[in-house]
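In: All I have is the shape, not the residue letters:
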């Protein structure tokens, strides 16, 4: 029996994965700070991963981890440090001590949100986070790399784009990922052979701003394309203005922005 720990299991992505992730011979251990109702066969554990003792306990007898827990939106540092920094270090350390084979991590496209719109990125491009939230995801990717290289824990970093049933604004035509495609790329992280991989969590979008060839080579075969919803997208929906429309992070990049937008457009791949 393969036991998979799913953190953030009560959230939007976690709830979807609960329904779409498992295969025969596997059991989910569901972890969240919020209450959950167990399904048949599920193990439910409530607690805060920022508590090192709790993190150590919840990773015991686990074969793989899908880490989706954390503060999912921009905020002041004091709201991000616990769930996105301390919990991350606790989780990977607990994985090391408990002999967990691999961690599939829900990173974010906001780790590269200060790149110009339309520029195709690949995982080798340096990170340019668009927010404090994005910076915490950069930190987590670095922790994952450390634990892969130094301790042999396979790390699969999914830079999740706009997760929704369908794209609802122009930016999402490039960044959208459907529920079934996100479930598929997380499943890939649980099954594929890799060391430490960074892939983009987007569907097969015609307007995608990323080169996801490594994910395809590992077996990712997305079924959806945001372009199919073009006629339903309101061109005036979502954040507006020169910064939001110029940078891949959209509204996240525009929030609190007081920099030089022309300089950012010129600093493509420093």
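Out: Good, I have the coordinates. All values derive from a computational prediction rather than experimental measurement.
In: Could you use CA atoms for every contact and neighbour count after this?
Out: Noted.
In: What segments of this structure are helices?
Out: In the chain, the helices defined using DSSP state H lie at 12-20, 52-58, 77-80, 87-97, 132-151, 172-175, 179-191, 213-218, 242-246, 251-254, 261-266.
In: here comes the other one, which I'd like you to weigh against the first:
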């Protein structure tokens, strides 16, 4: 359902001070929009924060996604929500359950009660870590095959997004983020890069949705050699513009490690997280 014409453009970002939030918040700042930045660790003012120059259309809310009343207050009146807050790597099950799964449910419930129309959920490649590389390149939406408890939490996040879309008409995008960074790494990581600019484009595509449905898409830039099927993202208006190979070549020239760029086709895309060296629940 489209946002009513009289509803203010208020975009709330959970985990705004985190590794991803500090890169993309400034890219979401625009005239006519209020950014509501939510985290447990926030500066006294935006001038002291990690986001660079921001307009005065910014609100800071110190709140934990584990605290239902606090997160409901923080999301009240938000038209769109970008949910980044989470434990970002493998942890013992009790921690994953408390923060990543229960916390996501609290965010979606608060978004619904607060009147949000659209939500982007930060999922992960680890929700499908046991899928082979060939399937990732040729399948529009992969069935969940998580490689860790962390991956299970992202599969659960996607399931929660689905039920809130179907029950309440929220427009939800679960973005399976692969390797986010200001610049691409090297070797196989090139094919998995998601640039800040492209994540911002994916968020804007989410905020424009008017179908009240759930979509699972790859959080990946337009990297050669097409290691991921990006058709689901393009179907909702996400058109990535950055290419890790072009960036790496401009940065490193002839020294740029353009190959190998992806795992062998029969290898799981979760890589080392699928092997015995990374047991479930270990913080590695």
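Out: In hand now; what should we look at? Model, not experiment: these values are computed from the prediction.
In: Can you give me the TM-score here?
Out: The TM-score (TM-score structural alignment, normalised by the length of structure 1) is 0.85; 253 aligned residues with a CA RMSD of 2.4 Å.
In: coming back round to it: in TSV: the helices of structure 1, plus distance to residue 224 of structure 1 and mean neighbour count.
Out: Below are the helices of structure 1 laid out as TSV (distance: least, CA to CA, whole Å; neighbours: other CA atoms under 10 Å):
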stretch	distance to residue 224 of structure 1	mean neighbour count
helix 12-20	16	17
helix 52-58	35	18
helix 77-80	32	13
helix 87-97	31	22
helix 132-151	26	20
helix 172-175	11	26
helix 179-191	7	21
helix 213-218	14	15
helix 242-246	24	19
helix 251-254	24	23
helix 261-266	30	12
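In: Residue 153 of structure 2 touches residue 97, doesn't it?
Out: Yes. Taking contacts as CA atoms under 8 Å, residue 153 of structure 2 lies within contact range of residue 97: 7.2 Å.
In: CSV please, covering the helices of structure 1 and showing distance to residue 160 of structure 1.
Out: Putting these into CSV (distance: least, CA to CA, whole Å) gives the following:
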stretch, distance to residue 160 of structure 1
helix 12-20, 10
helix 52-58, 24
helix 77-80, 18
helix 87-97, 17
helix 132-151, 11
helix 172-175, 8
helix 179-191, 8
helix 213-218, 13
helix 242-246, 19
helix 251-254, 14
helix 261-266, 23
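In: quick one: which of these is nearest residue 200 of structure 1?
Out: Nearest of these to residue 200 of structure 1, taken as CA to CA: helix 213-218 at 7.6 Å.
In: which residues touch that closest one?
Out: Here helix 213-218 of structure 1 makes contact (CA atoms under 8 Å, 6 or more residues apart in numbering) with 188, 192-193, 199-200.
In: circling back to that earlier point, ok, which of the helices of structure 1 comes nearest residue 233 of structure 1?
Out: Shortest distance between residue 233 of structure 1 and those, using CA to CA, is found for helix 172-175: 8.7 Å.
In: Read off where the closest one ends up in structure 2.
Out: Counting by TM-score structural alignment, helix 172-175 of structure 1 pairs with residues 189-192 of structure 2.
In: and that stretch, how far from the chain's centre?
Out: Centre-to-centre, stretch 189-192 of structure 2 and its host chain are 17 Å apart (CA atoms, centre = their mean, to the nearest Å).
In: about what we covered before: show me which of the contacts of helix 213-218 of structure 1 is closest to residue 123 of structure 1.
Out: residue 199 (6.7 Å).
In: Quick check: the gap between the aligned partner of the closest one in structure 2 and residue 28 of structure 2.
Out: Superposed on structure 2 with TM-score structural alignment, residue 199 of structure 1 falls opposite residue 217. Distance of residue 217 of structure 2 to residue 28 of structure 2, computed by CA to CA, to the nearest Å: 20 Å.
In: More neighbours: which of those two?
Out: Taking neighbours as other CA atoms under 10 Å, residue 217 of structure 2 and residue 28 compare with residue 217 leading, 25 against 18.
In: show me the contacts for the more buried one.
Out: Neighbouring residues of residue 217 of structure 2 by CA under 8 Å, 6+ apart: 141, 173-176, 230, 232-233.
In: so who does residue 185 of structure 2 touch?
Out: By CA under 8 Å, 6+ apart, the contact list for residue 185 of structure 2 reads residue 193.
In: quick one: it and residue 20 of structure 2, what's the gap?
Out: 16 Å.
In: same check, this time on residue 136 of structure 2
Out: The spacing between residue 136 of structure 2 and residue 20 of structure 2, counted by CA to CA, is 24 Å.
In: Please apply the same query to residue 197 of structure 2.
Out: The separation that residue 197 of structure 2 has from residue 20 of structure 2, given CA to CA, amounts to 11 Å.
In: same question, residue 153 of structure 2
Out: 18 Å.
In: quick one: residue 62 of structure 1 and residue 26 touch, right?
Out: No. Residue 62 of structure 1 is beyond contact range of residue 26, at 10.9 Å (criterion: CA under 8 Å).
In: who has more neighbours, those two?
Out: More crowded of residue 62 of structure 1 and residue 26, by other CA under 10 Å: residue 62, with 20 against 15.
In: any idea what the more buried one aligns with in structure 2?
Out: Using TM-score structural alignment, the partner of residue 62 of structure 1 in structure 2 is residue 78.
In: ok, for its match, nearest residue in space, not its chain neighbours?
Out: Nearest residue to residue 78 of structure 2 in three dimensions, chain neighbours excluded: residue 10, at 4.9 Å (CA to CA, 6 or more residues apart in numbering).
In: Who are the contact partners of the equivalent of that neighbour over in structure 1?
Out: The pairwise alignment with structure 1 assigns residue 10 of structure 2 to residue 3, based on TM-score structural alignment. By CA under 8 Å, 6+ apart, the residues touching residue 3 of structure 1 are 26-29, 61-64.
In: Most neighbours of all those, which one?
Out: residue 64 (25 neighbours).
In: Go ahead and confirm that residue touches residue 5.
Out: Yes. At 6.3 Å, residue 64 of structure 1 and residue 5 qualify as touching, with contact defined as CA under 8 Å.
In: gap between residue 179 of structure 1 and residue 94 of structure 1?
Out: Using CA to CA, we find residue 179 of structure 1 at a distance of 29 Å from residue 94 of structure 1.
In: Find the centremost residue of structure 2, please.
Out: Structure 2 has residue 122 as the residue nearest its centroid, 2.7 Å off, counting by CA atoms, centre = their mean.
In: list the contacts for the counterpart of that residue in structure 1?
Out: Mapped onto structure 1 by TM-score structural alignment, residue 122 of structure 2 lines up with residue 106. Going by CA under 8 Å, 6+ apart, residue 106 of structure 1 touches 66-68, 157-160.
In: roughly how far apart are residue 106 of structure 1 and residue 182 of structure 1?
Out: In terms of CA to CA, residue 106 of structure 1 sits 10 Å off from residue 182 of structure 1.
In: Many thanks, have a good one.
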